[in-house]
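> only the shape, not the letters, is given here:
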């Protein structure tokens, strides 16, 4: 009997069991904690208040209010996105838009790589927390849970393109590095713009529209001169003053867009959509109801945002003081929408108009058949418009919407074919940062070859640490210079 072989077999079995248990635990965390935003926000609020030694009634109440606020936010999103999906269907039918053929689907991709995505999400978030804890210049903890899932999916899809033969360990390690670097750096490159929107720096911006927002901020600089041009201060004639109410203007604008789409679409298709609500409902009335539903959803979303911000921001002080010093939460795009709701609507409408114009242009030239991504046009166009408004008033908001329509159209056309063998729907569901991530990671293959995929984590994490160390040194020098100036002033006095 070969005792050493038997011992080796038992050791392999034990190691395999431990590995499977750890994997199951990480997947559980991804599915049931990081992927459930109300629970994640509620638990962080609970921990923050407990660390501040608040009374138990404040700890429990604050945690539940924060979680309920996020639930209300998502209810608002579900309400108006339901209308947007109908709007998207009608628009696509009106212009005859059908997505081009692809070899694979997103469902097939997640069936094959869903476990890998969950591991990347969990390990990536833990690595992100470690970076924020060890390097104070990181400053922000990324807390947009549903986008953490999507960016993990995008990273794995891009890595499969870069290294088609890579095993699961390679995908997990490389994907973890990519998403951890992104979650750590993204709120930082948004910080200068966020200081214009939130001068008190209560929280950061954690949304995959950041590239478009930064581009808007830069492009809007020549238009500077916010003042009276602020979207929230625009003077309107008395007869049009009802447009100052964002609920009224939203209902009117979206209803008008829908009515126009219904007029151009196939009557049978629209009738089928209306019948899903009520078989006796006229398509025209359905369009009006969807516009009202959209406005109601926005009102619910904004209420939810205010509710959970009122709890998470002060509660986070406990984590900032005792666990991760100097850290602030980085939150989803709707967190800034209450600052300039009129800009949000202006950005959405402009983004939609530009995208539809390009849809027609691309179809005429035979380049690509675009699919209107109404939900992305709203969130990305709205966020870019808020930052454009902060820089240059309403011209900046319009510019943000226009750039969003252009970016999403060109990005979809360029990225669909790249993802056709993995998950092409990611190109139509995408925010601008998704496109950039796919292009950067997938670009490793033609530049370095498939075997060089390990350059991705080395470059990603190496650059992240180097940037954070440089920022830390600059902040210390700035702080030291401030102290010396105060000392000189005190001495001379």
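Great, that's in hand. Predicted, not measured: the structure shown is a model, and the values here were computed from it. Residues are numbered from 1 along each chain as shown.

> contacts, neighbours, all on C-alpha from now
Will do.

> and residue 280, how far from residue 290?
According to C-alpha to C-alpha, to the nearest Å, residue 280 and residue 290 sit 16 Å apart.

> higher neighbour count, these two?
Neighbour totals were compared for residue 280 and residue 290, and residue 290 leads with 25 against 10 (other C-alpha atoms under 10 Å).

> which residue is nearest the centroid of this structure?
Residue closest to the average C-alpha location in the chain (C-alpha atoms, centre = their mean): residue 207, at 3.0 Å.

> checking that residue next. Helix, strand or coil?
Of the three states, residue 207 takes coil under DSSP: H, G, I helix; E, B strand; the rest coil.

> that one touches residue 144, doesn't it?
Yes: using C-alpha atoms under 8 Å as the test, residue 207 is close enough to residue 144 to be in contact (7.2 Å).

> okay, and the common contacts of those two?
Common neighbours of residue 207 and residue 144, using C-alpha atoms under 8 Å, 6 or more residues apart in numbering, are 331-332.

> dropping in the other structure now:
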């Protein structure tokens, strides 16, 4: 258990170290020189660290918007849900989560080695959060002891094996080759976006072909464009909130325009750092992983975190974020008015950016700009229903966590796992 805990807490939960070890193994198998091994391993680790820091900056730049929407769209008279909370749940069930994670990953390796499903799930932190969700689902379903571990292992293994394979053809259409697929809870929403875009889109016109007048040529720079868009969003929401609420939600000691401008710039900086880390990591992990693919698991491809696909259509990411924020807020207002959910469901800004931003890239790949817009609009609506229907299934455990990070495969697979458990009378 000491060794397993070390692997879980010190390696698997550190994406940079996890992928660094993968790169190291791949380079050793290829019998690269000592210098090439050190260079490839450390550049992979550094690239992931840069990517992670960019992600953290993006999340920090978005969080005040989440707080603002909490104030604007809190459903009055909603039933209160009292989960045990993430920290307490991790303290009680951390070992079961860890064991399920390691077992599921080993099953993934065996399946990749001996079947046609050749993807290997390498998004380290997601390898932790999926068994976390499935352990919670098992607890809610009344499992205990080894039953929890078996339940979580089975569903984690199914998820990390099946979903990267499902999204793989869509990723190939975006990047033009089969060098990687996605290992991220965006898959369900991205599949919806990809299919919808294929039906209603126009592949001849890409989001990346957007033409700007000569005077607005600076908007071709995604860093500038994203900063300006977030600046405008903060201003609009701030005006709607009013001075008193802005002081509480945004910042009490800054002018609205100054604060909004700095949040916009922070967003642009985070996106730039993230894309830099992605490019650096891709340049090292793909050639290094080839060693594993050639010698140990023939034809295997890595399933990686969603920002890995952002550089292929950065305009689509921004479009997906904006469009899904609009459609999800409208959906929230409608379901709140009709009283569909008996508890507060709030806009999911993080899911809108990462999951639906990715879905928009997939939509652009299958249906161009129109596909990206329509696909992310539909995904924004579905996201609200996914989180709404998954919350009561985690009522006593981690419903607080799913309200912030759900609306994606975490919610979808919670519904699937709970449904299957009921089907078999568990």
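Yep, that arrived. Worth saying up front: this structure is predicted, and the values here are computed from it rather than measured.

> quick revisit: residue in structure 2 paired with the residue nearest to the centre of structure 1?
In structure 2, residue 207 of structure 1 lines up with residue 184, judged by TM-score structural alignment.

> who's in contact with its match?
Per C-alpha under 8 Å, 6+ apart, neighbours of residue 184 of structure 2: 123, 126, 304-306.

> would you turn those residues into JSON lines with neighbour count and secondary structure?
Listed next are the contacts of residue 184 of structure 2 as JSON lines, based on neighbours: other C-alpha atoms under 10 Å; DSSP: H, G, I helix; E, B strand; the rest coil:
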{"residue": "123", "neighbour count": "24", "secondary structure": "coil"}
{"residue": "126", "neighbour count": "21", "secondary structure": "helix"}
{"residue": "304", "neighbour count": "23", "secondary structure": "strand"}
{"residue": "305", "neighbour count": "23", "secondary structure": "coil"}
{"residue": "306", "neighbour count": "21", "secondary structure": "helix"}
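
> cool, now which of these survive the switch to structure 1?
With both residues aligned by TM-score structural alignment, their matches' C-alpha atoms under 8 Å, the contacts of the contacts of residue 184 of structure 2 that structure 1 also has are 123, 126, 304-306.

> nearest to residue 209 of structure 2, of these?
residue 306 (22.3 Å; C-alpha to C-alpha).

> for the aligned partner of residue 369 of structure 2 in structure 1, list the residues it contacts.
Alignment note (TM-score structural alignment): residue 369 of structure 2 maps to residue 394 of structure 1. Residue 394 of structure 1 is in contact with 226, 229-231, 343, 388, counting by C-alpha under 8 Å, 6+ apart.

> mind listing the strands for structure 2?
119-121, 181-182, 301-304 (DSSP state E).

> other SSEs contacting the shortest one?
Same thing as strand 181-182 of structure 2. Other helices and strands packing on strand 181-182 of structure 2, by 3 or more C-alpha pairs under 8 Å, 6 or more residues apart in numbering; DSSP states H and E, are helix 146-175, strand 301-304.

> repeat for the last one
With contacts defined as 3+ C-alpha pairs under 8 Å, 6+ apart, the packing partners of strand 301-304 of structure 2 are strand 119-121, strand 181-182, helix 256-295.

> which part of structure 1 lines up with the last one?
What it means is helix 256-295 of structure 2. The aligned range for helix 256-295 of structure 2 is 283-322, by TM-score structural alignment.

> please identify the buried residues of the matching stretch?
By 16 or more other C-alpha atoms under 10 Å, the buried positions in stretch 283-322 of structure 1 come out as 283-284, 286-309, 311-313, 315-320.

> what's the answer for stretch 20-27 of structure 1, then?
So, applying 16+ other C-alpha under 10 Å, buried residues of stretch 20-27 of structure 1: 23, 26-27.

> adding distance to residue 365 of structure 1, write the residues you listed out as CSV.
Shown next, in CSV, are these (distance: C-alpha to C-alpha, whole Å):
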residue, distance to residue 365 of structure 1
23, 49
26, 48
27, 46
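
> which of the residues you listed fall within helices?
Secondary structure assignment (DSSP state H) places 23, 26-27 from the buried residues of stretch 20-27 of structure 1 within helices.

> picking up where we left off before, which one of the helices and strands packed on strand 301-304 of structure 2 lies closest to residue 390 of structure 2?
With C-alpha to C-alpha, the closest approach to residue 390 of structure 2 among those belongs to strand 181-182: 23.1 Å.

> what is the mean deviation of the closest one from its aligned residues in structure 1?
Mean deviation of strand 181-182 of structure 2 relative to structure 1 after superposition (mean C-alpha distance after the TM-score superposition for structure 1): 1.3 Å.

> just give me the match in structure 2 for residue 31 of structure 1.
Under the alignment (TM-score structural alignment), residue 31 of structure 1 maps onto residue 9 of structure 2.

> how near is its match to residue 127 of structure 2?
Going from residue 9 of structure 2 to residue 127 of structure 2 by C-alpha to C-alpha gives 12 Å.

> so those two - more neighbours on which side?
Just comparing residue 9 of structure 2 and residue 127: by other C-alpha under 10 Å the higher neighbour count belongs to residue 127, 28 against 13.

> which residues touch the corresponding residue of structure 1 for the more buried one?
Applying TM-score structural alignment, one finds that residue 127 of structure 2 aligns to residue 148 in structure 1. Listed by C-alpha under 8 Å, 6+ apart, the contact partners of residue 148 of structure 1 are 34-35, 121.
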